[in-house]
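Asks: test case, fold it:
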Amino acid sequence: MKNNWRDGNKVDLLINGEEFYPRVFECIENAKKEVIVETFILYEDKVGHRLQQALIKAARNGVRVDFTVDDYGTWDLSKDFVKAMTDSGVKLHIFDPQPKLLGVRLNLFRRLHRKIVVVDREIAFIGGINYSADHMMDAGKKAKQDYAVELRGPIVADVYRTCLRLSLQELSRKEQRSRLKAAEEETCKPAGDSKVLLVERDNISHKKDIEKQYLLAIRLAKKRIVIANAYFFPRYYFLLSLRRATMRGVEVTLIMQGRPDMPWVTALSRLLYKYLLRSDVKIYEYNQRSLHGKIAIVDDEWVTVGSSNLDPLSFSLNLEANVIIQDKKLNQKIDAHLNELIQQHSHRIDLELAQRGYWWRVPLIFISFYFLRVFPSIAGWLPAHAPTFKHILPKRRFWSKKATQPHEENNGEGPIKTYDKGSIS
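Replies: Next comes the predicted model:
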């Protein structure tokens, strides 16, 4: 199902865990009817326990709570941590549960990478922030720079429906259709002046939606493009579009990781620097903390915030969710914030620096560009499992070694194992 632009929304930018977590936990605890949470990573640290407490409080107040986590990102949750939630009525869904081989997680691809919260079908949150203490400044060297937005208005109904389509896999086809039909009639009152579009990426009907929105904005840009993204390794045509924008007189600025949490990914990004710098693209590496954000602005109104990196995993394999926003004030706020990061905590990469040691990197650069051309096709060969739900009884271990069985064909995501109240959940 294709989402449309929605008028009349209120959008608030939330920077890092210091702004994001208190607001999300407050909304969950004050919920009256329903809470849906989706995340890639959940750790049993101070942030994970705080989320657990908020979900338990909501469930004990009679609120329906659906909590979906990715198996790869939450592989080591303890039985006691899970049981505390499910005994309180939280419905816990595990996306793509797979057994480990010699302690190694095998489900590397087709991850549920999006981070979404919907409360009472009135408030939604979308961004790149997981539930882990490394999104807080007091994490020290491991701290991450990241972003999310709080949404109110008609766009919330679209966010709710996309979450519902994933969490309903446990129901029969007839029940799914009934719930989705009711959700289609869901509307939210106008709350502001922002125009917002929800953009998803899945493995069937929305394979390239997020990438297409980026490319459209780049092609239409007249003055400036500023992209701050954690993992920058887009396909060749994306790079070419940025170069063509500079040829039209558009100022293109990229903010990359200078203190990488995954050094090998940053090393791949740096292979692209010379190609971009030769067309006057400005490249900065942010050094205060590890950049985990997925945020961009174009000209004076266009903004995107979400979970999608600009790399092959996000563009070709993962389930992702971004919002595209037309809002001058929000654009200006993000522009001022990113300029502050550049001026105070970043260093600029020049062509001379990018060319150091260039001779030995030439073969790698050639391979990288070829890889960027063909990876979207290669990704189509990788398995796109049909989602399933598996119910685990309380006496069973949390991570069952039984293989999940394919369920009905749907939108190409991975299997989901569900833990309901009365199960080990």
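Asks: from now on I want contacts and neighbour counts done on CA atoms only, so please keep to that.
Replies: OK.
Asks: tell me which residues in stretch 211-229 are buried?
Replies: Judged by neighbour count (16 or more other CA atoms under 10 Å), stretch 211-229 contains these buried residues: 211, 213-215, 217-218, 221-222, 224-229.
Asks: any chance of these in JSON lines, plus secondary structure?
Replies: Below are the buried residues of stretch 211-229 laid out as JSON lines (DSSP: H, G, I helix; E, B strand; the rest coil):
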{"residue": "211", "secondary structure": "helix"}
{"residue": "213", "secondary structure": "helix"}
{"residue": "214", "secondary structure": "helix"}
{"residue": "215", "secondary structure": "helix"}
{"residue": "217", "secondary structure": "helix"}
{"residue": "218", "secondary structure": "helix"}
{"residue": "221", "secondary structure": "coil"}
{"residue": "222", "secondary structure": "coil"}
{"residue": "224", "secondary structure": "strand"}
{"residue": "225", "secondary structure": "strand"}
{"residue": "226", "secondary structure": "strand"}
{"residue": "227", "secondary structure": "strand"}
{"residue": "228", "secondary structure": "strand"}
{"residue": "229", "secondary structure": "strand"}
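Asks: how about this one, so we can line them up?
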Amino acid sequence: MQIPDAAPPSLPLPFRLLAEQALARSSGAALSGGNRVDLLFDATANFDAWLNAIADAQHSILVEMYLFADDDFGRRLRDALCDKARAGVSVCLLYDWLGCWREHYRQFFRPLQQAGAEVRVWQPPSLAGGLRLLGRDHRKLIITDRRTAFISGLCASSRWQDWRDTGLRLQGPLLQDAVAAFADSWRHAGNSALADQSADGTPCGTVSARLIATTPATASLMRLDLLIAGFARQRLWLSDAYFMGTSTYLTALQQAARDGVDVRLLVPRASDIGWIATISRTLYRPLLEAGVRVFEWDGPMMHAKTAVADGRWARIGSTNLNLSSWLANRELDLAIEDEPLAQQMEARFLLDLEHATEVVLSGAGQQPALKHSRGHRQRLPVRQQAVLGAAAAARQALRIGDALGAVVRGTRDVEHSEASAFLSIALTLLLLALLIMLFPRLVALPLALLLLLSGGAVLLRALSLYRGRWRKKQQLPPAADSGQQHGDEQR
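Replies: A predicted model of the protein is given here:
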């Protein structure tokens, strides 16, 4: 496939300056030049690059990882870090409790600590903090010797071997921002700061980019994604693993499509989190009616979080197009302003579409359906797990029939998807309502426990603040204390 049309002409200088100001303010990150960025597609390229960089590390290794699994690759990566720690290399690992809760309780990270590495966990449950399930550290970042960083949507797990995902290798001035992002997470996950926060930011390339390290409630990526949807003039191609765009973002995509922008969205058909895929399908119709083209990946899982606009701008990282990523999590993305890399991303997107099925409005006269190449073997999007019960078996058979029909036609009608999606949501809600009516304790007990934990956590926090204020007051010199009291009397 060829990329349609050339990149749009450059904006006049005043508009370029305004665009730069808008991008900087929306993302909270300045544009930095002189970087080198290498695109890494899928697990083999990314995992090999990680292991090679770790093997070559001489001074330090920093890892911030949402999910670090106790499987073949997870153990291989852990053992590589253990070897470097025993060799005297400074190793700091920060993992998310929710992403690694099994590994956390099974002492998966203990060998690293025994080897001399520093290990911290992001927001584990505690009496002071309650459950704290929201606000996860969803970043995927590895920095070796403070001169090379790897940023992606991939986690440290063999599960990604069969998934479609995208990552990158970064060198240059933005390494200082990468180390600063890790140091901020490290400080919030423990009682001490990162001992060395320096980085080798020597210019070594020609790529201009922004490193966007979002934290809960900053909405940096949400503002940037909305801005790019407004700035795109010819093309805006998106890949997302867990698409649940807000009404504001859906409207931005619809308006861009109505304005003649070629807007395409690639999402998974078979997802590891099935209910998100179900909700995503309920959002297709307004997008399709506005002219947005929607494609579902035919393989096991599409996990890439990427965007590319007009052959000039691209984004790669950990942020999904949903409220959890935009507003609640710590995420890390690289927004690239470089034509060769953006065009490379566009070429890859078109290649991905050859392994996807387009979703269309039946009878609506849409564009010609995406055709699978001759001899292409369609992988059925059936979750590889045991199916128990006749009802589950029937649902699975319907999915297979739908997939086979998509292979023959080259497209899939949105009505079929909407019917199953809305039926699943309706049955789930009705089942929950029935369970609540029959067994009210199912709701009352967990709710009471949650309120007890939350109330206890807030109480402990209040006592901690009171104790801190009392200690601070005890440390004030008498003169300062009396002066403060005198000021209070005058006020």
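Asks: save the buried residues of stretch 211-229 of structure 1 as TSV, and put in distance to residue 323 of structure 1 too.
Replies: Listed next are those as TSV, based on distance: CA to CA, whole Å:
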residue	distance to residue 323 of structure 1
211	12
213	10
214	11
215	15
217	13
218	16
221	18
222	21
224	19
225	17
226	16
227	15
228	15
229	15
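Asks: widest-spaced pair of those residues?
Replies: Pairwise distances across the buried residues of stretch 211-229 of structure 1 peak at 21.2 Å for 222 and 229 (criterion: CA to CA).
Asks: what do we get in structure 1 for residue 358 of structure 2?
Replies: Matched by TM-score structural alignment, residue 358 of structure 2 corresponds to residue 348 in structure 1.
Asks: where does the closest residue to that match other than its chain neighbours sit, in terms of helix or strand?
Replies: Nearest non-adjacent residue to residue 348 of structure 1, counting by CA to CA, 6 or more residues apart in numbering: residue 284, 4.4 Å away. If you go by DSSP states H and E, residue 284 of structure 1 is part of strand 282-286.
Asks: what stretch of structure 2 does whatever helix or strand comes next after that strand fall on?
Replies: Heading C-terminal from strand 282-286 of structure 1, the first helix or strand you meet, by DSSP H and E, is strand 290-291. Using TM-score structural alignment, strand 290-291 of structure 1 lines up with residues 301-302 of structure 2.
Asks: which residues does that stretch contact?
Replies: 162, 163, 164, 165, 240, 241, 267, 268, 269, 270, 271, 272 (CA atoms under 8 Å, 6 or more residues apart in numbering).
Asks: how about a cut-off of 6 Å?
Replies: 163, 164, 241, 268, 271 (CA atoms under 6 Å, 6 or more residues apart in numbering).
Asks: filter those down to the buried ones.
Replies: Counted by 16+ other CA under 10 Å, the contacts of stretch 301-302 of structure 2 give 163, 164, 241, 268, 271 as buried.
Asks: the residues you listed into JSON lines, with extra columns for secondary structure and distance to residue 347 of structure 2?
Replies: Below are those laid out as JSON lines (DSSP: H, G, I helix; E, B strand; the rest coil; distance: CA to CA, whole Å):
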{"residue": "163", "secondary structure": "coil", "distance to residue 347 of structure 2": "19"}
{"residue": "164", "secondary structure": "strand", "distance to residue 347 of structure 2": "15"}
{"residue": "241", "secondary structure": "coil", "distance to residue 347 of structure 2": "19"}
{"residue": "268", "secondary structure": "strand", "distance to residue 347 of structure 2": "19"}
{"residue": "271", "secondary structure": "coil", "distance to residue 347 of structure 2": "24"}
